[in-house]
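**Q** sharing a sequence plus its predicted fold:
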Amino acid sequence: MIAVLVALALLILLALATLLFLVPWAIARRLTRVLPRTYWDTYTYTPWEMGIEFQEVCFPSGDGLSLSGWLLPRPETDRVIILASGYRGRKSELLGACGYLWRQGFSVFALDLRGQGESQQERYLTMGYREVQDVLAAVDYVCLRIPGARVGVLGYSMGAAVAVMAAARDPRIRVVVADGGFAFQKDIIAHNFTQVTHLPPWPFVDLAEWWVERRAGFRPSWVCPADEIGKIAPRPVLIIHGVEDDLVPVEQARTLYRRAGDPKELWLLEGAKHAGAYFVDRKAYCQRIAGFFERWLA
């Protein structure tokens, strides 16, 4: 009887050890994995469908990757808005905002972050840690193409987090609009892990962070836009978030707003899910972001 109990205990311990190994490893792999290019990365809509002349460009990131972008020029202005999509996103998803801003008289530059869309495939995604270099490289590029450029950045989800961190590090970014961005990356991983598995985040997320560092060379706890957003002031920030966001809870937006310096605005949309404010009321959304850029890039 004792031998049976010992064997059972060993089996339970083995199962727990396996769970504590495999689950965090799977989280780390899922978060950092670069997906193969799909049909939709190549066969996609462009500004041409909107009747807008544009230039397809390639430009280097700070660490030597080849990045893809669309430049929608307005030769009569030096105001340019850089747009960045979210995690595993692509620039074609931004056409609605791109087209509206261009029609309002801004030059527009939409980019694919590393490992996404038509940009060079990186070995691992880092959910903002290295992607911030891509937005900084886009600023370099537009300032080279448009001397004296007055630059604003509009980012969605991970792109919003990247926009905040880029502006905190580069004073050439005069205005930031962050839609659906997170305050703390590790908190979002923990939240979504619990949503999917109904398990407590500890110890799985902490162990996953260790795996992420072994695999991709960074820790999610290092990616904290909330710790950087205060450096943007006195440049303006508009934070947009859907109240019904179940991927990045709205409290993350409130945290960003509390930590930002003035001038700042917080726009919370009832009925909007993650980075979905545009789709809840396209007209109001476009007028709000264009008006914000118009006011602060004047």
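**A** Received the coordinates, thanks.

**Q** only C-alpha atoms from now on, for both contacts and neighbour counts.
**A** Fine.

**Q** hang on, isn't R174 packed against A149?
**A** No: using C-alpha atoms under 8 Å, R174 is not in contact with A149, being 10.0 Å away.

**Q** need the helices for the stretch 1-150 of the chain, in chain order.
**A** Applying DSSP state H, counting those that start in this stretch to the stretch 1-150 of the chain gives helices spanning 2-32, 39-42, 95-103, 132-145.

**Q** using a markdown table, lay out those helices together with distance to A260 and mean neighbour count.
**A** As requested, the helices of the stretch 1-150 of the chain are arranged in a markdown table below (distance: least, C-alpha to C-alpha, whole Å; neighbours: other C-alpha atoms under 10 Å):
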| stretch | distance to A260 | mean neighbour count |
| --- | --- | --- |
| helix 2-32 | 28 | 13 |
| helix 39-42 | 35 | 12 |
| helix 95-103 | 24 | 19 |
| helix 132-145 | 19 | 20 |
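
**Q** so which of these comes closest to T77?
**A** Closest approach to T77 among the helices of the stretch 1-150 of the chain is made by helix 95-103 (10.9 Å; C-alpha to C-alpha).

**Q** is it correct that L297 is in contact with R174?
**A** Yes: counting by C-alpha under 8 Å, L297 touches R174, with 7.3 Å between them.

**Q** try this one side by side with the last:
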Amino acid sequence: MSNRPAGCVARSTDCPHPETPGRGPLRTFLRAADGTRVDALYRPRDELYRPSDEPSDDSDGGRSGLVFVVAHGFTGDVDRPHVRRVAGVLARYGAVVTFSFRGHGASGGRSTVGDQEVLDLAAAVAWARGFGHARVVTVGFSMGGSVVLRHAALYPGAVDAVVAVSAPARWYYRGTAPMRRLHWLVTRPEGRLVGRYGLRTRIHHRAWDPVPLSPVEAVPRIAPTPLLLVHGDRDAYFPLDHPRMLAEAAGDHGELWLEPGMGHAENAAPDALLARIGDWSAARGS
């Protein structure tokens, strides 16, 4: 029987195993349930930020406790500076797994803009859990925000808390100029060429069939898992009716932060906000 963690792809160099000693980052390809290769990176907690009165268990290389799984927005990937910055702040609170959704970066396949990406997140969560962490928190941005909501609804109990930043509430929204441009990018052949060669994002040409569960339909199914919704009041993609719809659907088990002056997703999220998300996550289930 192989000793590779669940979801790892066999290749010339064996995938890193959760029991591998040491604290350094680990990078490999995971395999989603449909066979798509997913480029993933594990980063241990930054010990410089561990409080002096908090014990550190060196017996497991610092891999106990909390791990974040970060789901980037459309056209992001594991190597983008804004994704690395998010990981750097969250690493003050726990280990971090970042990965590239299908069709992005070095991952295989083509982007389905939030549908089959749930399988990529499921592989990353399973890999993160395999390191022995007691708690897994998913943190998604924009498209990744819709994915973490749907993942928590479709895989009950897979994670211990969910954070969705700048997430849409419903599909096919065209009410803002940036979203109309995005729909052109996704639905038109010339748009998909721009995506491939200009944005390093390979987009699938097929329309959704069937249409996946929408974020607002997914949210009620997440309870009792703790849920945090974060949205900027200057978001140029999704106006405030989106987070308010999600919060209403969540009811008492969801928490909504409306951030003054904040724009859209990772690029707009200041370090101070990411630190607050880290604090919120660390307090859940501790």
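**A** That came in fine, so what should we check first? The structure presented is a predicted model; accordingly, all values stated were derived computationally and were not measured.

**Q** once they're superposed, tell me the TM-score.
**A** Overlay of the two chains. TM-score (TM-score structural alignment, normalised by the length of the second structure): 0.72; 228 aligned residues with a C-alpha RMSD of 2.8 Å.

**Q** follow-up on the earlier one: L297 and R174 of the first structure - which one has more neighbours?
**A** More crowded of L297 of the first structure and R174, by other C-alpha atoms under 10 Å: R174, with 20 against 17.

**Q** and that one, what's its match in the second structure?
**A** In the second structure, the residue matched to R174 of the first structure (TM-score structural alignment) is D160.

**Q** quick check: its match vs S286 of the second structure, distance?
**A** Counting by C-alpha to C-alpha, to the nearest Å, the gap from D160 of the second structure to S286 of the second structure is 11 Å.

**Q** one step back: can you put the helices of the stretch 1-150 of the first structure in CSV and add distance to P249 of the first structure?
**A** CSV is the format used below for the helices of the stretch 1-150 of the first structure (distance: least, C-alpha to C-alpha, whole Å):
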stretch, distance to P249 of the first structure
helix 2-32, 18
helix 39-42, 29
helix 95-103, 23
helix 132-145, 22
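
**Q** V248 of the first structure is nearest to which of those helices?
**A** Of those, nearest to V248 of the first structure by C-alpha to C-alpha is helix 2-32, at 15.1 Å.

**Q** what sits against M127 of the first structure?
**A** By C-alpha atoms under 8 Å, 6 or more residues apart in numbering, the contact set of M127 of the first structure is L31, T32, Y87, M158.

**Q** out of the helices of the stretch 1-150 of the first structure, nearest to T126 of the first structure?
**A** helix 2-32 (6.0 Å).

**Q** remind me what that closest one packs against, helices and strands.
**A** In this structure, helix 2-32 of the first structure makes packing contacts with helix 204-216, judged by 3 or more C-alpha pairs under 8 Å, 6 or more residues apart in numbering; DSSP states H and E.

**Q** next helix or strand past the helix it packs on?
**A** helix 225-228 (DSSP states H and E).

**Q** overlap in contacts, L297 and R174 of the first structure.
**A** R150, V151, G152.

**Q** highest neighbour count among those residues?
**A** Counting neighbours by other C-alpha under 10 Å, the top entry in the shared contacts of L297 and R174 of the first structure is G152, with 27 neighbours.

**Q** ok, back up a step: now for the contacts of M127 of the first structure, which pair is the farthest apart?
**A** Longest span within those, C-alpha to C-alpha: T32 and M158, 13.2 Å.

**Q** S107 of the second structure pairs with which position in the first structure?
**A** Checking TM-score structural alignment: S107 of the second structure goes with S119.

**Q** okay, now its match: neighbour count?
**A** 21.

**Q** measure the closest residue in space to it that isn't next to it in sequence to D41 of the first structure for me?
**A** Spatial nearest neighbour of S119 of the first structure, excluding adjacent residues (C-alpha to C-alpha, 6 or more residues apart in numbering): L67 at 4.4 Å. For L67 of the first structure, the distance to D41 of the first structure (C-alpha to C-alpha) stands at 14 Å.

**Q** identify the contacts common to the two.
**A** E118.

**Q** so where do the strands sit in the stretch 151-286 of the second structure?
**A** With DSSP state E, counting those that start in this stretch as the criterion, the stretch 151-286 of the second structure has strands at 161-165, 227-232, 254-259.

**Q** and of those, who's closest to A32 of the second structure?
**A** strand 161-165 (20.4 Å).

**Q** name the residues that touch that closest one?
**A** Looking at strand 161-165 of the second structure with C-alpha under 8 Å, 6+ apart, the contacting residues turn out to be 136-142, 144-146, 148-149, 152, 225-231, 265, 277, 281, 284.

**Q** quick check, Y124 of the first structure in contact with R29.
**A** No: in this structure, Y124 of the first structure is not within contact of R29 by C-alpha under 8 Å, at 9.2 Å.

**Q** so what sits against both of the two?
**A** Contacts common to Y124 of the first structure and R29, judged by C-alpha under 8 Å, 6+ apart, are absent.

**Q** follow-up on the earlier one: now the strands of the stretch 151-286 of the second structure in TSV, with mean neighbour count and distance to L90 of the second structure?
**A** Output for the strands of the stretch 151-286 of the second structure, formatted as TSV (neighbours: other C-alpha atoms under 10 Å; distance: least, C-alpha to C-alpha, whole Å):
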stretch	mean neighbour count	distance to L90 of the second structure
strand 161-165	26	12
strand 227-232	24	15
strand 254-259	16	18
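
**Q** would you turn those strands into JSON lines with distance to P270 of the second structure?
**A** Below are the strands of the stretch 151-286 of the second structure laid out as JSON lines (distance: least, C-alpha to C-alpha, whole Å):
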{"stretch": "strand 161-165", "distance to P270 of the second structure": "12"}
{"stretch": "strand 227-232", "distance to P270 of the second structure": "11"}
{"stretch": "strand 254-259", "distance to P270 of the second structure": "10"}
